[in-house]
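*Asks:* Give the three-dimensional model of this entry:
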Amino acid sequence: MKILHITSGFAGIYGGIAHALNGLSMAQARQGHEVTVIAATKAGEEGITFKPQDVELVIIKQDIFNKVWNSHAASLRNVIRKRISEFDIIHIHGIWHHPSYVAANVARKMQKPFILSPHGSLAPWCLQYKRVKKKAYFELVQKRQLQHATLVHALTEAERGYIKKLVPDTIVKIVPNGIDIQPDLNENEIIEFRRKYPWIKVGRFILFLGRIHPKKGLDVLVKAFAGAKRRGIEHLLVIAGNDEIGWRSELEKLAWKCGVGKEIYFVGQIEGSEKRCMLETCDFLILPSYSEGFSMAILEAMAHAKPVIFSSGCDMSELINEGIGITANPNETEMEKAILELALNKELSKRMGRKARELVLRKYSWDIIANNVIDMYEEAIEIFRFRG
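*Replies:* Prediction:
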């Protein structure tokens, strides 16, 4: 099958969508499909853009109008128009931005089946964030794109519900994200990690992995961590992720106000062996988001046999049923209680971690998920043909 993926930023700093597409595209290529990714990226990001193996990558530079329309790239339309006839299916990742608008319009006008993946962006919290702009854009543009899509891809049953509530007549299929199981770290990678982070002690820190953004509930995390420290835990807190909108300084002020300024480390965006070392040596991962799709960070932690604490805003209910994680509402009291439960119970933490890795191997490897996505593509192509 010839597959075209279209997205905006295609680097780790953009969070889960970029990581998910990187893994999915490589898995599809391994299975023998011809895969192309067209990504609208900012100037200067060439060095950090993902370069998936055996996948054709077409980079379109965003222009000055991206300040008005997210990820705007004037040349994108012509590139897609010239190439779109080559492909059997068009898969558009993300909404609200210029690339998804252009790709959906071109696919519809040139009569090609296309799938739209919101990646959790239609959850209630997300719709309330910058509510006025999103409401107008949804009614004028986004709703019609969802209606015109051959089908819409949801990551979870909860996301399917959000989409159907907004656009009842659209066809929605559920396929979760996946994860690649990485090889063991080599000695040089471990030595370099210890050199860069000499203050880290194995099993003595809690890890947050994700963008620094109000959606992620980091203000709640700082307060909950401070409360847990007062109750006697010895852990540090490591916050690893891109400071997307300049919120880090506010969180640092909050940390000092709560008395834990020396115990919280902001290490910026991490990738590759550095991220794997961080996951390998942490005690557990915590994700206190107000809203989250099928989290790539949680899957990465599970692949490293780490338990997770996640908020009720994360669509990860299966983990509770499997005995893998602890869920809590995104407030200071409940998050503090969850931190104490895992930090003070090593046996529980190890047991959850073992179950987490077993579940990933059984159900969430990218090779398994890629097969399910191909099944979704084949169904979309049949639907498109039936509609004529």
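*Asks:* going forward, measure contacts and count neighbours with C-alpha atoms only.
*Replies:* Will do.
*Asks:* all strands for the stretch 151-300 of the chain, in order.
*Replies:* 151-154, 172-174, 205-209, 236-240, 264-266, 284-287 (DSSP state E, counting those that start in this stretch).
*Asks:* so which of those strands is the most packed in?
*Replies:* strand 284-287 (a mean of 27; mean count of other Cα atoms under 10 Å).
*Asks:* Another for comparison:
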Amino acid sequence: MGGPPQVAMNLVWALQQLGVDAEILTTNHDGATELDVPLTQRVNYQFREDGATVPVWFMPFKRPALKEFLFSPAATRWLWQNAQNYDVLDNHYLFCYAPTCAAAIARWHRVPYTVRTMGQLTPWALSQRLVKKQVYAALIERRNLDRAAAIHCTAPSEVEDVRNFGVDTPTLTLPLGVSPLIEIEDARSLIHEKYQISDATPIVLFLSRLHPKKRPELLLQSLHHLASQGLSFHAILAGDGDPAYVKKLHTIAQSLNLSDRITFPGLVLGKLKDCLLQGADLFVLPSFSENFGIAVAEALNARLPVVITPGIQIAPEIEAADAGLVVEETVESLALAIEQLLMKPYLREKLGKNGQHLAQSRYSWQAIAQQLIPAYRAIAARQPLPKEPCFQPISCPIFDKKTQIC
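*Replies:* Presented below is the predicted three-dimensional model:
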């Protein structure tokens, strides 16, 4: 289901490595299907190929699922019975039933809670299904935000979004993280062989959910512009999405005479995903809005130069680190940036090296968890948030109970 679940699982895993007893509550929703997992019991769920597991309570949800709302009476009952057993509830995402319900129940049981907005308060995100969100916010979500102990933002621009929404709750600004890189020496040859791409042809990678928010259509138009100039490239648009929208993208690619230059492999995970990140020549994500952009950080970590738009909230950090190209949201600007990287291998090498340094120094899950722990400790003790983040490793348990992420 994209980046947000990966964030929750990696964060809980990192907290556990530092001695925090943390668990996840979620549903068994998996898009059009349901996860084949035990329900209403604690499961050690493996989420990475390196064997990393996190404790998860999966609850059934009611179909039909309304987008990502995922109404779950079972989650309500479980939270009502168990919320008071935790020191902190960390509510992950907005406009979704489980975290919304968790905040209300936490207040009833006087359990402090935090909220991670995950980019849902950006102007673009709020404009989607505007009336429903306005009603939902007025009735429920604004109160949840106002009464939270803290709001976890991933960039200064996300703090601005919170304030512009009229919420004065204390904020904690910490980025999200990336998993450790497992290097694959022959990644490039594996990818060229798998997708039958000539060794001399550079690969442009789009790795994200296929959704209008991510603007793959803008990328296709830019690639058409480059193809008309005779540039050599092959683009891989990896990700899944609504079948009707994916079909539309195939039709657009065909109408632009890009069919022999484009591959749509669908959702990629595990080693294949790592191969794509390490075997491609550059990464492009022209999103309208991204609160952080996990896929961008993963590309940086894989030493892959990135081309992004200002709507990705870590764009200023990437620009300051000279780790990628941040361009305006036009066909011409995007095409020019891609052309620069296709034509200048030395520039790709420079940006890639800077990007990997940025990712490994700034976007480490362990470093982020280390900085979250003092905040959780203060919240559990009903004290103000620490003024400065703590960068010292903490390796012992700090709670009498647990931290719950919903």
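*Asks:* what would the strands of the stretch 151-300 of the first structure look like in CSV with distance to Ile320 of the first structure?
*Replies:* Formatted as CSV, the strands of the stretch 151-300 of the first structure follow (distance: least, Cα to Cα, whole Å):
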stretch, distance to Ile320 of the first structure
strand 151-154, 20
strand 172-174, 19
strand 205-209, 19
strand 236-240, 24
strand 264-266, 28
strand 284-287, 14
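*Asks:* what does the strand ranked longest in the first structure correspond to over in the second structure?
*Replies:* Looking across the first structure with DSSP state E, the single longest strand is strand 34-41. Counterpart in the second structure of strand 34-41 of the first structure, with TM-score structural alignment as the criterion, is residues 21-28.
*Asks:* returning to that earlier point: and of the strands of the stretch 151-300 of the first structure, who's closest to Gly23 of the first structure?
*Replies:* For the strands of the stretch 151-300 of the first structure, the distance to Gly23 of the first structure is smallest for strand 151-154, at 16.6 Å, taking Cα to Cα.
*Asks:* Give me the mean distance between that closest one and the second structure.
*Replies:* Comparing strand 151-154 of the first structure with its match in the second structure after superposition yields a mean distance of 0.8 Å (mean Cα distance after the TM-score superposition for the first structure).
*Asks:* Mind giving me the packing neighbours of that strand?
*Replies:* Judged by 3 or more Cα pairs under 8 Å, 6 or more residues apart in numbering; DSSP states H and E, the packing partners of strand 151-154 of the first structure are strand 114-117, strand 172-174.
*Asks:* would TSV of those with distance to Gly210 of the first structure be doable?
*Replies:* Converted to TSV, those look like this (distance: least, Cα to Cα, whole Å):
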stretch	distance to Gly210 of the first structure
strand 114-117	20
strand 172-174	23
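*Asks:* before we move on, the earlier item: mind listing residues that contact the match of strand 34-41 of the first structure?
*Replies:* Stretch 21-28 of the second structure is contacted by residues 8-9, 12, 15-16, 34-37, 39, 54-61, 70, 72, 75, 98, 397, 399, 401-406 when judged by Cα atoms under 8 Å, 6 or more residues apart in numbering.
*Asks:* Show the buried residues in the residues you listed.
*Replies:* Neighbour-count burial (16 or more other Cα atoms under 10 Å) applied to the contacts of stretch 21-28 of the second structure gives 8-9, 12, 15-16, 39, 54-61, 70, 72, 75, 98, 399, 401-406.
*Asks:* Give me the subset of the residues you listed that lies in helices.
*Replies:* Residues of these located in helices (DSSP state H): 8-9, 12, 15-16, 75, 98.
*Asks:* quick revisit: out of the helices and strands packed on strand 151-154 of the first structure, which is closest to Arg194 of the first structure?
*Replies:* Ranking these by proximity to Arg194 of the first structure (Cα to Cα) places strand 114-117 first, at 38.8 Å.
*Asks:* who are the neighbours in contact with the residue mapped onto Ile252 of the second structure from the first structure?
*Replies:* Per TM-score structural alignment, the equivalent position to Ile252 of the second structure in the first structure is Leu254. By Cα under 8 Å, 6+ apart, the residues touching Leu254 of the first structure are 219, 222.
*Asks:* what's the burial count for Asn372 of the first structure?
*Replies:* Asn372 of the first structure: 15 surrounding residues under other Cα atoms under 10 Å.
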